[in-house]
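# below are the sequence and a predicted model; questions follow.
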Amino acid sequence: MYGYNYWDEKQREELAFKRKTILRGVGEKVYEYFFEKIEERGLCSREGQRDMACEIVDAMIEDKHFLCEAGVGIGKTYAYLVPLMLYWKKCTEPIIIATSTIALQNQLLGDIERMKSDLKARADVILIKGQAHYLCKERLHDYSEECDEETKIILNTIDNSGNQEDADFDISEKLWDKINVNNYNPRLCDKCVHKTYCTYYGLRKEVRRTKGFVVCNQDLLISDLMKKSWEYGDTRSILTDDYKYVVIDEVHNIEGKVRNALTGSLGYYDIKKSINKLVKACRRNDSIHRSSKEYISIIDSMFDAFMQDITRQDQAASKDNCDIEKYSVPQKQMQKAHQLKKLYSDIYTTAEATAEFEKNNEHIYDILDSLEEQRGLLEAFINSESNVFWITCPKKKKEGIVLYYCPSDIANDVKKLFFSDKRIRTIMTSATITAGNSGDSKEDYAYFLKTTGLSDKSCILSEPKESPFDYDKQAIVYYNDYLANPSENRELFIEQGVEELIKILEITKGKAMVLFTAKSDMKKVYNKLVGRVPYKIIIQDERVPQKEVISQFKSDINSVLLGAGSYWEGVSVEGVALSNLVIFKLPFPVPDPIYEKKMERCKNGLMEVLVPEMVLKLKQGIGRLIRKEGDYGIVSILDPRIGDGSNAQYKGVVWDAIPIKNKTNDLNEVKAFYKNITQEIQL
């Protein structure tokens, strides 16, 4: 045994030495590409880009993870593609690149093809989007049998395309949701009669055996890593098992993405529906009837109590001038979990026994499968110390209550998924990762390290790469001191904010996007603006896809767009259509059970959790203004809490994090700046 270990260790050492030798050769080629030949290839030489590329090679040689905040415009995509493509030429190992937006995935395809041509590499490249983007021919066939003739004509046309984006015409979301892939199951899909012509089925096979580049979304990568981990109970992985390097672009989303993947949910309506279906299927079993009746009675009393507590929380929130999206769960109700679990076990065991004696028992087993979600909820309730719970109730009715739960320590799960497997190294980048600008990389990346469980000892923390754009020449930040404090007098702040906003919009004649932290604030401002400004006011509409709203905004160059939520990031409007970006209020996260749990672990919850979250979102929002070298404009922050007269302890942190240092609280200076820069551009 001792001899076997010795030779096994010897072999590992030889492989590590060989890999390092290859990587040093890659490093020489990377240096040559960025320092000697980049301009010959028709590309701009950017200091941040070439430094980042060389540091990635260093991380690969040292067998470490890599983390880098890369400012807008440095060309971070090429910074990681060049070393990885050169490495692939030597080793032909799969490379996984995961992003959070389809726009970046499509851009990556073009960049990879150019890199293949530049470096004479013959790597396969596969783009696999989320399953909902692909057509399910089985669902298409079933739906076409029950729809009208006009819809059948549309469906016949759709049948020739593999995914939503490939169709020659716009397909309504409502229709697409009826015919797309919604629950890919390898066992069932292997038996499907349509599998030979199924785009998604073919892609799933390809990504299991490829030796090339795979571009996917972060959700799919997380799902794959969860399936590869025995701890999460499913070993049917999605991606190939042979990759060494994973790139996570837009990595600032990763904590939230993992939380979403590990979040369970169950609605009042779903609970009652599944239990009633089981009672109906086992209608001759009196025991199931009795237990189910008692089970539903307890559920009813729980959700009645939830509804009462939601009303109480809303009343308290209105006094504090804030909105609630995630409600706390009353601890008293969680104590009923043991009683419910006993009833659940009785119902499940009896139904399972009943199914054995039924001839057509598949429908009973299907119902029992759906009941597994309830078992997960009850287990989470019983182990409440290791989970965090919240409720949503958008319609303010008991029937609309949905209960959610997830692990309370998401950082531990992120660490297990991305940083525990010694065979895999992760290259992480985004334009917004640091929550400060102290000059000490460990301190500036501290919040990201804390929320992901990443150790600075296992990772190269790259010094943040500043954007090559001349922010102080291209933009100015306007702030004020005299508006009411929004946390103390919200209504007065909104009244004054609208008046200030009208003055700001006049400078650029519209051409503005106004970002909000609360949809209720956004709607109030919309109602007060309409009819008072001569520009078209476009407001975010949940019923309309974001790309359609952005298209409207771009097509009317003087329009004003009001947005919240997802509009803080991922929106790219280049050129004069977006010349004025307004931050209505500092984007502090809305208090909810998740942030409360985070803050419980800190000495100073404000500075250790809420401020870093706010700064990261603020940087994302401000990043919407300057998207390319020729862009210019105004950033206006109406919130007075970072004004000269404010004593807020986070004021300095905010100003240090904003990349635009040219700032003023004088509107006349803003007018002069915009007039001068507009004239310069026109010349």
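In hand now; what should we look at?

# only C-alpha atoms from now on, for both contacts and neighbour counts.
Noted.

# quick one, helices of the stretch 301-450 of the chain?
331-334, 337-357, 362-382, 410-418, 441-444, 446-452 (DSSP state H, counting those that start in this stretch).

# out of these, nearest to Ile275?
Ile275 lies closest to helix 362-382 among the helices of the stretch 301-450 of the chain, at 8.0 Å (CA to CA).

# find the nearest non-adjacent residue to the spatially most central residue of the chain, please.
Central residue of the chain (CA atoms, centre = their mean): Asn253, 4.6 Å from the mean position. Take Asn253 and drop its neighbours on the chain: the residue closest to it by CA to CA, 6 or more residues apart in numbering is Ser100, 7.5 Å away.

# next, the one to line up against it:
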Amino acid sequence: MKIMELPLDTAVSRFFDEAERNGLERRQGQVEMSQEIAQAIMNKSSLIVEAEVGIGKSIAYLVPIVQQFFRDRRQVVIATSTIALQEQLERDVHNVLKMIGVKAKVEGAKGMKNYICLREARKHRKENEEFAALFELALRGVQRKSALSVTDRAWDKVCINSVGQKCDDCKYRGRCEYLQMRERIRCNDSIVICNQNMLVSHLLNMESGRGIFKGNLSTIVVDEAHNLESKFRDAFTNSFSQREISREIMKVTSNRKNTMSRLIIETIKMIDAFFNFLKNDISQQQAAADADMKTFYYRPSLEIKKLVLKLRSNMKEIEMRTNRRLHSLQTLRDSENNANLVWLSNEHGVRINVCRKDIRRDIGRLLFSSSRSTILTSATLTSQNSGTLKDRYGYFMDSLGYPDDICISEPKKSPYNYDEHSMMYVSNKLPCPKRYNRNRYRQEAIAEIVRLLKITHGKTLILFTAKDDRDYVFGQLTSAGLPYKIMIQSSDSSQEQRLENFRKNVDSVILGTGTYWEGINVEGESLSQVIIFKLPFPVPEPIMEYKMSKAECPLLEVAVPEMVIKLKQGAGRLIRSADDKGIVSILDPRASSRIKTAYREDALSSLPENNTTENITELKRFWRKIREENKNE
């Protein structure tokens, strides 16, 4: 009997029974996860499952969804949040197809900023040789950034995401790889691997018939699902920048400048003044914070409130005179609604953002459907290690409006030997890291970091919650005369090269924040220690403040779960393969027995390192032990 003629769960079992023949090591957690996903698909239900490092979760979900694809020939979408995982999944799905002995259309669908715009490349081709070469390559069909050697500055000028134009009238439309890809995933029954933003965009638009994928989706898998709430929040948010609001005014008044010039000039000046205030206030908020802020409070002074009222009045007059509605005006008006959150961001210039406060019901309605299965997975979905499954997944489930009748899986524990290969050290020497003693904490932390680096002789990733702390420690370590190469996270296209240097320089040390908590994968001796500079509690900011305002105990119901999930991500950088060995060191004394916090047990028990010590002598003995073991292997 052909495998496709068997019930799905039986076919999945047979695949793993023959795993060794296909070069796969049989892992019990992987088999259990795959079987649970098969059951969810067969029942058209949804499932949430945490799978720790080493489970092989991509194979676990690919086996049942690929086999189901050949049963109903309905499109399948796998969404993740990083390009690195997208590219790995493209390789994995082709391997699974080969193991099963079938062929299928597989579409790697990256976001528009990963593709060049031929029209923009042509416009810039005479500026220098780099742009000229990009245009020639694009004409020959080389249009993905990953296939091009290009600086970030040049790419920002020619990628589709930066254009802000409609593609309907573009003469290169028929040669555009991005548009061709969009057409294929809209028309073909295929296995699509995309980013989470694309999936969320589809879910928001499908009800109006403008979805990106086919309407017959049978299964959605979201990997790295701990990032999904923020993707939905972004999609539900209306925002505008100074440039956009000014350009909108100029566009609707382009034919009436002679009669409206004074009003336009006055309005543009007010917009400039308004955004200058916002820029200054963002700088003040960031300077006062003890961690990096991604969003900022909108807190206008009385003078600015009067300016905004006058600005709205001018924009209403422009609307009446031109009989054109200004989107930016509507966004400003929306900010007055108590049901909305208003905040500022400053990643690519200052933006005002407006979004409804509670979007959980909308997320649940869009994400979970009776006509398909939705599988949510990640290595970090639970925020506590005790209680019922609903308790353990509770924070994540609540953030997505997860229905009560949806299946919840027992977390799949890593098969790696953490008991023998790793130890967690918690420092009890440092002062509690509060804003008022930030400098004292940083200064005393340097001595503790140096002691820890001497144990492993470098080979360390140090994770921070604030760039300011990272830069301070980097400066102190580079001037300390240590016998290790000290590196710091790069913010440009040389990031991967920086990590490659860290891998090759075995005794080196690298300092990072932000994406380094979950975005890097370094196997082997080069990463033998992860140092957590401070527990990664969320910084006070508008969205987090709203969440905390709805909780009976904001610390334990919101701040601690957020911290625990990120702590698991950071500590998870250490053991990336069965042979990896090393140390997770937490400098923050709030995780120590000296400061008996209400969340200490939840934080430490959430990590797979069961061997925990606050004695640095014991830590040295452990390191000597695993070094001896490595020599004898």
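Thanks, I have the structure now. No experiment lies behind these values; they were computed from the predicted model shown.

# TM-score for this pair?
Superposed pair, TM-score by TM-score structural alignment, normalised by the length of the second structure: 0.92. Supporting alignment: 625 aligned residues with a CA RMSD of 2.7 Å.

# name the element Cys602 of the first structure belongs to?
Using DSSP states H and E, Cys602 of the first structure falls within no helix or strand.

# for it, what are its contacts?
For Cys602 of the first structure, the contacting residues are Glu608, by CA atoms under 8 Å, 6 or more residues apart in numbering.

# for the aligned partner of it in the second structure, give its distance to Ala104 of the second structure.
Aligned by TM-score structural alignment, Cys602 of the first structure pairs with Ala551 of the second structure. For Ala551 of the second structure, the distance to Ala104 of the second structure equals 47 Å [CA to CA, to the nearest Å].

# and Thr612 of the second structure, by the same measure?
Distance, Thr612 of the second structure to Ala104 of the second structure, by CA to CA: 48 Å.

# so where in the second structure does stretch 110-118 of the first structure end up aligned?
So stretch 110-118 of the first structure sits over residues 91-99 in the second structure, by TM-score structural alignment.

# over to stretch 507-525 of the first structure?
Mapped onto the second structure using TM-score structural alignment, stretch 507-525 of the first structure covers residues 455-473.

# list the buried residues for the matching stretch?
455-467, 469-471, 473 (16 or more other CA atoms under 10 Å).

# how far does it sit from the chain's center?
21 Å (CA atoms, centre = their mean, to the nearest Å).

# repeat that for stretch 502-518 of the second structure.
How far stretch 502-518 of the second structure lies from its chain's middle: 18 Å, per CA atoms, centre = their mean.

# just stretch 502-520 of the second structure next, same as before
Computed by CA atoms, centre = their mean, the chain-centroid distance of stretch 502-520 of the second structure equals 17 Å.

# with stretch 294-301 of the first structure instead?
Taking mean C-alpha positions (CA atoms, centre = their mean), stretch 294-301 of the first structure and its chain are 36 Å apart.

# these two touch, right, Ala317 of the first structure and Asp323?
Yes: look at Ala317 of the first structure against Asp323 with CA atoms under 8 Å: they come within range, at 6.3 Å.

# give me the more crowded residue out of those two.
The residue with more neighbours, out of Ala317 of the first structure and Asp323, is Asp323; 18 against 14, by other CA atoms under 10 Å.

# how far away is the residue nearest to the centre of the first structure from Ile626 of the first structure?
Counting by CA to CA, the gap between Asn253 of the first structure and Ile626 of the first structure amounts to 21 Å.

# just Glu466 of the first structure next, same as before
Going from Glu466 of the first structure to Ile626 of the first structure by CA to CA gives 13 Å.

# neighbour-wise, which of these two wins?
Taking neighbours as other CA under 10 Å, Glu466 of the first structure and Ile626 compare with Ile626 leading, 26 against 17.

# skipping adjacent residues, who's closest to the more buried one in space?
Nearest non-adjacent residue to Ile626 of the first structure (CA to CA, 6+ apart): Tyr632, at 6.3 Å.

# residue in the second structure matching the one you found?
Alignment note: Tyr632 of the first structure maps to Lys581 in the second structure; criterion TM-score structural alignment.

# give the contact list for its match.
Taking CA under 8 Å, 6+ apart, we find Lys581 of the second structure in contact with 421-422, 524-525, 528, 574-575, 626.

# tell me where the stretch 501-650 of the first structure has strands.
Listed from the start of the chain, the stretch 501-650 of the first structure has strands (DSSP state E, counting those that start in this stretch) covering 512-516, 537-539, 560-564, 580-583, 633-637.

# and of the ones you listed, who's closest to Val414 of the first structure?
Of the strands of the stretch 501-650 of the first structure, the one closest to Val414 of the first structure (CA to CA) turns out to be strand 560-564, at 27.1 Å.

# sorry, back to before: distance to Tyr197 of the first structure and mean neighbour count added to the helices of the stretch 301-450 of the first structure, as a markdown table?
Below are the helices of the stretch 301-450 of the first structure laid out as a markdown table (distance: least, CA to CA, whole Å; neighbours: other CA atoms under 10 Å):
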| stretch | distance to Tyr197 of the first structure | mean neighbour count |
| --- | --- | --- |
| helix 331-334 | 49 | 13 |
| helix 337-357 | 36 | 16 |
| helix 362-382 | 28 | 17 |
| helix 410-418 | 33 | 19 |
| helix 441-444 | 50 | 17 |
| helix 446-452 | 40 | 19 |
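
# format those helices as CSV; extra columns: distance to Val279 of the first structure.
Formatted as CSV, these follow (distance: least, CA to CA, whole Å):
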stretch, distance to Val279 of the first structure
helix 331-334, 25
helix 337-357, 9
helix 362-382, 10
helix 410-418, 37
helix 441-444, 57
helix 446-452, 44
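
# who wins for proximity to Phe673 of the first structure among the ones you listed?
Of all the helices of the stretch 301-450 of the first structure, helix 441-444 sits nearest to Phe673 of the first structure, with 31.7 Å by CA to CA.
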